[in-house]
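Novice: with the sequence up front, the predicted model follows.
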Amino acid sequence: MSCKALMRFTIVTSVISLVFFGFVIFVRCDTIPFAGINADYDGTGQLGNLTAPCNSHCRCSSSLYSAICGRDHIGYFSPCFAGCIQSKIIQDHKAYYNCSCIQEGLTTADDQGDFIDARPGTCDAKCYKLPLFIAFIFSTILFSVFSGVPNTLTILRFYHKNKGKLLKDPTGDSEVIKVSQIVSDNQRSLALGLALVFLRIFGTIPGPIVFKMTADISCIFRETEYCGDKGNCWIYNKMKMAYLLVGICCICKVVTIFFTAIAFCLCKYLPKDNSEILHMPVKNPTVKKKRKN
């Protein structure tokens, strides 16, 4: 590919990657209700507060996170916050009984006839869109990495000043192509080094920091350690996190397309100092005929 063709290839693959990444935001699943966070305790209690009248007598601690799923298909921070006072081990799985905060949902009985109120773990989202999500993410990454090699080749490639037209050499032994280098020979190693430095400064270093900040912003419930210090995040606002991550990645793709387009338009303004004359041997058809005979 020529220099401009490489840039066009980078722009096209970046646009396709951006389109696939935009589709990701539409692959969503319903948020699982979580008591005290995004769902109240059967009309009692307040959002953002795990304590409600049904579990106030339990004196639960939010420093111990052990999620359970009630028969009402609502998640609870721990068996204590669900008001459960009894548990059993059934076929190597734990089950909770007599949970004062769980009043609705289908009841199932164990082998001894007791009705199970909750089971350990988070509730099943009952969403089967994961293969579609993986397909979009894989396509996004695939078209993103396509621009890696063209970006490097663009620095090392020649740009044809006379748009591929051959000029006859006065001697008649060769044809002349006037080309211009994107980067002169003595500065190519420096150009590749600077490209890597920019990639590290604006990508590798701030990337993890930005994503960590995104996770912190999306946190809706944190562990409260002793002395009031905040610890790990237990529950995230998944929709908010998804919008933030997709937005950041889309902005980066738009920046890539914007600067590549600028470089594409500025090719014709390369300095004359980088110009070079290449001599191409003239193809003599008469010589070929003699060789065939």
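Specialist: On my side now, so go ahead.
Novice: please count neighbours and contacts with C-alpha atoms only from this point.
Specialist: Fine.
Novice: quick one: residue 159 from residue 182, how far?
Specialist: 7 Å (Cα to Cα, to the nearest Å).
Novice: comparing these two, which residue is more hemmed in?
Specialist: Neighbour totals were compared for residue 159 and residue 182, and residue 159 leads with 22 against 19 (other Cα atoms under 10 Å).
Novice: give me the element that one is part of.
Specialist: Of the helices and strands defined by DSSP states H and E, residue 159 is found in strand 158-160.
Novice: following that strand, which helix or strand comes up?
Specialist: Counting by DSSP H and E, what follows strand 158-160 is strand 167-168.
Novice: quick one: list the elements packing against that following strand.
Specialist: strand 174-181 (3 or more Cα pairs under 8 Å, 6 or more residues apart in numbering; DSSP states H and E).
Novice: could you redo the last one with a cut-off of 10 Å?
Specialist: strand 174-181, strand 275-281 (3 or more Cα pairs under 10 Å, 6 or more residues apart in numbering; DSSP states H and E).
Novice: once you drop chain neighbours, what's closest to residue 29?
Specialist: residue 127 (5.9 Å; Cα to Cα, 6 or more residues apart in numbering).
Novice: which SS state does the one you found fall under?
Specialist: coil (DSSP: H, G, I helix; E, B strand; the rest coil).
Novice: next, the contact list for it, please.
Specialist: Contact analysis of residue 127 by Cα atoms under 10 Å, 6 or more residues apart in numbering lists 28-30.
Novice: tell me the spacing between it and residue 75.
Specialist: 16 Å.
Novice: again with residue 100
Specialist: Distance from residue 100 to residue 75, by Cα to Cα: 14 Å.
Novice: of the two, who's got more company?
Specialist: More crowded of residue 100 and residue 75, by other Cα under 10 Å: residue 75, with 26 against 16.
Novice: surely that one meets residue 82?
Specialist: Yes - between residue 75 and residue 82 there is a contact under Cα atoms under 10 Å: 9.0 Å.
Novice: quick one: residue 133 from residue 20, how far?
Specialist: Counting by Cα to Cα - residue 133 and residue 20 are separated by 10 Å.
Novice: take a look at this one as well, against the first:
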Amino acid sequence: MFLVALSFAYFAKALSGSYMKSTITQLERRFDIPSYLTGVIDGSFEIGNLLVIAFVSYFGAKLHRPKIIAMGCVLMAVGTFIIALPHFLIGRYKFETSIRSSVNSTNNLSPCPARLLSPSSQASVGCEGESNLSMWIYVFLGNVLRGIGETPVQPLGISYIDDFAREENAAFYIGCVQTIAVIGPVFGYLLGSLCAKIYVDIGFVNMESITISPGDARWVGAWWLGYLIAGVITLLSAIPFWFLPRSLPIPSDRGPAQCTPERTSFIKDPPLLEHKYQADEPAGFLEMAKDFIPTLKTLLGNPVYFIYLCVTIIQLNSLIGMVTYKPKYIEQHYGQSASKANFLMGTINIPAVALGIFTGGLLMKRLKLSIMGAAKFAFGTSLIGYFLSLFFFVMSCENIKVALIYGFHMTGQGVGGVSYEERSVFSACNSDCVCSGRDWDPVCGENGITYVSPCLAGCQTSTGLGKNTVFSNCSCVVAAGMSSGNLTASVGHCPHRDNCDRVFPYFLALSVITSFIISLGGTPGYMVLIRCIKPQLKSLALGFHTLSTRTLAGIPAPIYFGAVIDTTCLKWGQKRCGGRGACRIYNTTAYR
């Protein structure tokens, strides 16, 4: 029953965690923040862990572990609800557009104004009633609370299983729990895919008047809805733990005499660690606290534990950064919508990881791998996965052809620099229009080139409504010399490149294979961590391992990955109150 309850708790926390990663681009666009700041939000979960995990792992092992896990699940649910709170506090989402008039008719809407509102008047209109400038703080704080609530689930849950399960079954049970934990992200990304298809203010706006689609860089899905669903699931996962006992009968094969000679050689057992109390016996707080620092020093003095800790930190730095921004990479590099990117992560990539973790645990049980054998197995799978990942560099795509950003000037000649400058978007073909160079309202000309806005494309008239709007008499499209003569442009950027459609299936196949091979070593590596230390120190060792990896990998990796991604941005959006917003288009060659 504890195994079932812990598996459900792992599922709930993994679902909400993966849903957070699936909403990275939605949060960027909704709150007009750069990627490094969403990395800070994503890393706030680890900050919450950092605050309490060492003490929860150490003191929690001597208290009622199931009830502490239950309290953690309740905190996680509350934090998840807080993340969704900003949606109900701020106004409706108003995406950036160069057309200042309301699209409420089907003809004669001119995208080429003779006079443009001054910046001060634009700011006063846009900022009237504006209150979402710092609403992302609620998401940050809610994620911190999620991290605090998640703290006891892993170290206390795994140590509880390893204490009361038969030794030959412990690896299999832990493999089952970790497999369920990886199934959680499948549903998390699928939930993210579903919510990304739904407009953020669904039910409160006329969808026929919305000119953007889910593939647009300004589209924001119903990100808040998934957090409400995940919060309810997490709250339900807390219920079983309130009724579980503090301890279970210890199997007869778990006595000290049953330790193998190899395991005994890995465990350092100096007199310092002879505790005056057992893990399941109550002890005074001062007595436990006095022993904390000496016990931690002895734990870090274990060479096997210390080496495994360093290797895990290095490996997780790359894995966490990749997982956090992989859906965004698929969106930007291969031209997929956020919904499709999340769907592919949930149905292709994550199941490969789950299968790899389960297979690794099963192989360890069937092959009866020793501690040294498990270490070699984990090292070999990581090395093979690293070499396979190098092939991602050859699966490249061309950049989207955007007029006057990549040098596709009105002559249609060549590709110039990769930096965006506001003055470069103006040309003789759009000189009759008073256009803003700051707006991002892309249209696709018949020549296959994307233009920053219908005004900068030189379009004089428009017909249609919402996503069916067609812009006519576009002087810059004809000036490119590649039009068929209709001189029109449609809403949205042009379809992605043909070479990307050919490369994308190979990218997905290699991603699945690499994920499976790397995850094969997950359970054997975890068992090395558990078996190389004294049983009394399992909770502390697991907790400190989680603390270290999240402090040195989970927190910084999304931030510096996001900061590097921001350096590849070609066109930043503009906040209604002024200032730089979310990135609209990236240099995908540098992004790779």
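Specialist: Happy to help now that I have it. None of these values were measured; they are calculated from a predicted model.
Novice: rewinding a little: any common contacting residues for residue 75 and residue 82 of the first structure?
Specialist: Taking Cα under 10 Å, 6+ apart as the contact rule, residue 75 of the first structure and residue 82 both touch 35, 67-69, 118.
Novice: most widely separated two among those?
Specialist: 35 and 118 (13.2 Å; Cα to Cα).
Novice: give the residues shared as contacts by those two.
Specialist: Common neighbours of residue 35 of the first structure and residue 118 (Cα under 10 Å, 6+ apart) are 74-76, 82.
Novice: so residue 54 of the first structure is in contact with residue 98, correct?
Specialist: No - taking contacts as Cα under 10 Å, residue 54 of the first structure lies outside contact range of residue 98: 11.8 Å.
Novice: spit out the residues that contact those two alike.
Specialist: 82-83.
Novice: map residue 53 of the first structure onto the second structure.
Specialist: With TM-score structural alignment as the criterion, the equivalent of residue 53 of the first structure in the second structure is residue 428.
Novice: distance from the chain centre to stretch 377-388 of the second structure, please.
Specialist: 24 Å (Cα atoms, centre = their mean, to the nearest Å).
Novice: now the helices for the stretch 51-200 of the second structure?
Specialist: Applying DSSP state H, counting those that start in this stretch to the stretch 51-200 of the second structure gives helices spanning 65-84, 86-89, 119-127, 136-150, 153-164, 167-197.
Novice: relative to residue 371 of the second structure, which of the ones you listed is closest?
Specialist: It is, among these and with distance given as Cα to Cα, helix 167-197, at 11.8 Å.
Novice: counting by contacts, list what the closest one packs against.
Specialist: Helix 167-197 of the second structure packs on helix 2-22, helix 24-31, helix 153-164, helix 223-237, helix 338-344, helix 350-367, helix 522-531, going by 3+ Cα pairs under 10 Å, 6+ apart.
Novice: who wins for proximity to residue 485 of the second structure among those helices?
Specialist: Short answer: helix 338-344, nearest of those by Cα to Cα, at 34.2 Å.
Novice: which residues of the first structure does that closest one align to?
Specialist: Across the first structure, nothing matches helix 338-344 of the second structure (TM-score structural alignment).
Novice: so which bits of that helix are buried?
Specialist: 338-344 (16 or more other Cα atoms under 10 Å).
Novice: and the longest helix for the first structure?
Specialist: The residue-count maximum for a helix in the first structure (DSSP state H) belongs to helix 238-265.
Novice: what does stretch 234-246 of the second structure correspond to over in the first structure?
Specialist: Under TM-score structural alignment, stretch 234-246 of the second structure corresponds to no residues of the first structure.
Novice: residue 115 of the first structure touches residue 102, doesn't it?
Specialist: No - Residue 115 of the first structure is beyond contact range of residue 102, at 11.8 Å (criterion: Cα under 10 Å).
Novice: look at the two and report which has more neighbours.
Specialist: Taking other Cα under 10 Å, residue 115 of the first structure and residue 102 do not tie; residue 102 has more neighbours (22 against 16).
Novice: in what helix or strand does whichever residue in the second structure pairs up with that one lie?
Specialist: Counting by TM-score structural alignment, residue 102 of the first structure lines up with residue 477 in the second structure. For residue 477 of the second structure, the host element (DSSP H and E) is helix 475-479.
Novice: what's the average distance of whichever helix or strand comes after that helix to the first structure?
Specialist: Remark: after helix 475-479 of the second structure, the chain's next helix or strand is strand 489-491, criterion DSSP H and E. Here the mean offset of strand 489-491 of the second structure against the first structure after fitting is 1.7 Å, by mean Cα distance after the TM-score superposition for the first structure.
Novice: in the first structure, what stretch matches strand 489-491 of the second structure?
Specialist: Going by TM-score structural alignment: strand 489-491 of the second structure matches residues 118-120.
Novice: do stretch 5-21 of the second structure as well
Specialist: Going by TM-score structural alignment, stretch 5-21 of the second structure lines up with nothing in the first structure.
Novice: same check, this time on stretch 312-329 of the second structure
Specialist: Using TM-score structural alignment, stretch 312-329 of the second structure pairs with nothing in the first structure.
Novice: can you list the buried residues in that stretch?
Specialist: By neighbour count on 16+ other Cα under 10 Å, the buried set for stretch 312-329 of the second structure is 312-313, 316-317, 320-329.
Novice: follow-up on the earlier one: what sits up against the helix holding residue 477 of the second structure?
Specialist: By Cα under 10 Å, 6+ apart, the surrounding residues in contact with helix 475-479 of the second structure are 403, 409-412, 427-430, 432, 444-451, 454-460, 483-489.
Novice: for PyMOL, what selects the buried ones among those residues?
Specialist: Applying 16+ other Cα under 10 Å to those leaves a buried subset, and the PyMOL line that selects it is:
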select buried, resi 403+409+410+412+427+429+430+444+445+446+447+448+449+450+451+454+455+456+457+458+459+460+487+488+489
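Novice: and the contacts of helix 475-479 of the second structure, which of them are in helices?
Specialist: If you go by DSSP H, the contacts of helix 475-479 of the second structure have nothing in helices.
Novice: returning to what we had before: out of the helices and strands packed on strand 167-168 of the first structure, which one sits most buried?
Specialist: Ranked by mean neighbour count, those are led by strand 174-181 with a mean of 20 (mean count of other Cα atoms under 10 Å).
Novice: for that one, what is the distance to the chain centroid?
Specialist: Worked out by Cα atoms, centre = their mean, strand 174-181 of the first structure lies 44 Å from the chain centre.
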